[in-house]
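Undergrad: Provide a 3D model corresponding to the input given below.
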Amino acid sequence: MTSSSATARKALSKIACNRLQKELVEWQVNPPAGFKHKVTDNLQRWVIEVIGAPGTLYANDTYQLQVDFPEHYPMEAPQVIFLHPAPLHPHIYSNGHICLGKTNDQKIPTCSS
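TA: Next up is the predicted model:
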């Protein structure tokens, strides 16, 4: 997200704020294996450290995800991107954006350049 779009982002609704506060507490009490939330003072933008899964090309590598929650979360999906350096993968662009596109003919996600 660019700085201009970050300033244009609307504040969280009361429902979104309550939901994210609840989810953050749950994360702190019972964090998912291989993930770590980097504490900031911004409830609307989370930075998550991800450790590559054992037995994969990404084993023992650490990556950071930026999760931006929209005004009407959870009714709207958050935007998730990898911060630099993004892992090398066919469905992850060099700018960190993740391709989740799917065509009608294929069972696996595909991305266009």
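
Undergrad: Every contact and neighbour count from this point should use C-alpha atoms.
TA: Will do.

Undergrad: Let me see the ranges of the strands in the chain.
TA: For the chain, the strands defined by DSSP state E occupy 35-38, 45-51, 62-68, 79-82.

Undergrad: relative to strand 45-51, how tilted is the lengthiest helix in the chain?
TA: Looking across the chain with DSSP state H, the single longest helix is helix 14-29. Interaxial angle, helix 14-29 versus strand 45-51 (axes from the mean of the first three to the mean of the last three Cα atoms, to 10 degrees): 30 degrees.

Undergrad: Need the residues that contact helix 14-29.
TA: 37, 43, 71, 72, 73, 74 (Cα atoms under 8 Å, 6 or more residues apart in numbering).

Undergrad: one more to line up against the first:
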Amino acid sequence: MSSGGGSGPPRAAALPTAKTLSPVARRRLGKELDEWLSAEPPVPGMSVSATERLDLWMVMVTGAENTVFANEEYVLRFSFPADYPIEPPEVIFVHPTPRHPHVYTNGHICLNVLYDGWSPALTVTSVCLSILSMLSSATAKGQPPDNDAYVRNCHGRSPKATRWMFHDDKV
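TA: Next up, the predicted model:
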């Protein structure tokens, strides 16, 4: 995909959206995407794949060295609401998901900054750093204890529709 005469990635401002983003959301996401498409992405081990829509990003994640997820590759899907950054993005792991006590097999992530702990001051970069930190702090691989019941009862709903209980900050 090209943004005209150049051969580099498209500038964020030129990308279409499937839903109507507010002017604030378009400006903010354009600035954040330009940062991610620069020669040196802001989070080591993560990159944004070529995106066709400003409101939907796919972020490639590589597990950090010396962790249980070292060199494993995963994909996060960021879906931005029309009123981003007032409302948080929906962030899920695309299958296959990491076997982590805070990541459900349907890709939903139990992480406070994605829900109750969201602040408009947070960015894609800060969310990615939180997710990378969560993965890196795991001492063993495993599913959440309620994975099967949660996935069965979720019925394709957004993780933002879940009333999360944040009772464990260790893995």
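
Undergrad: Any idea what the TM-score comes out to?
TA: The TM-score (TM-score structural alignment, normalised by the length of structure 1) is 0.80; 100 aligned residues with a Cα RMSD of 2.0 Å.

Undergrad: ok, back up a step: so can I have JSON lines of the strands of structure 1 showing distance to residue 107 of structure 1 and mean neighbour count?
TA: What follows is the strands of structure 1, written out as JSON lines (distance: least, Cα to Cα, whole Å; neighbours: other Cα atoms under 10 Å):
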{"stretch": "strand 35-38", "distance to residue 107 of structure 1": "28", "mean neighbour count": "15"}
{"stretch": "strand 45-51", "distance to residue 107 of structure 1": "26", "mean neighbour count": "18"}
{"stretch": "strand 62-68", "distance to residue 107 of structure 1": "26", "mean neighbour count": "19"}
{"stretch": "strand 79-82", "distance to residue 107 of structure 1": "22", "mean neighbour count": "19"}
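
Undergrad: Over in structure 1, tell me which residue corresponds to residue 55 of structure 2.
TA: Structural correspondence for residue 55 of structure 2 with respect to structure 1 (TM-score structural alignment): residue 44.

Undergrad: Tell me which residue lies nearest the centroid of structure 1.
TA: residue 80 (3.0 Å; Cα atoms, centre = their mean).

Undergrad: any idea what that one aligns with in structure 2?
TA: Aligned partner of residue 80 of structure 1 by TM-score structural alignment: residue 91.

Undergrad: Helices of structure 2, residue ranges please.
TA: Under DSSP H, structure 2 gives helices at 23-36, 124-136, 147-154.

Undergrad: Sweet, I'm off.
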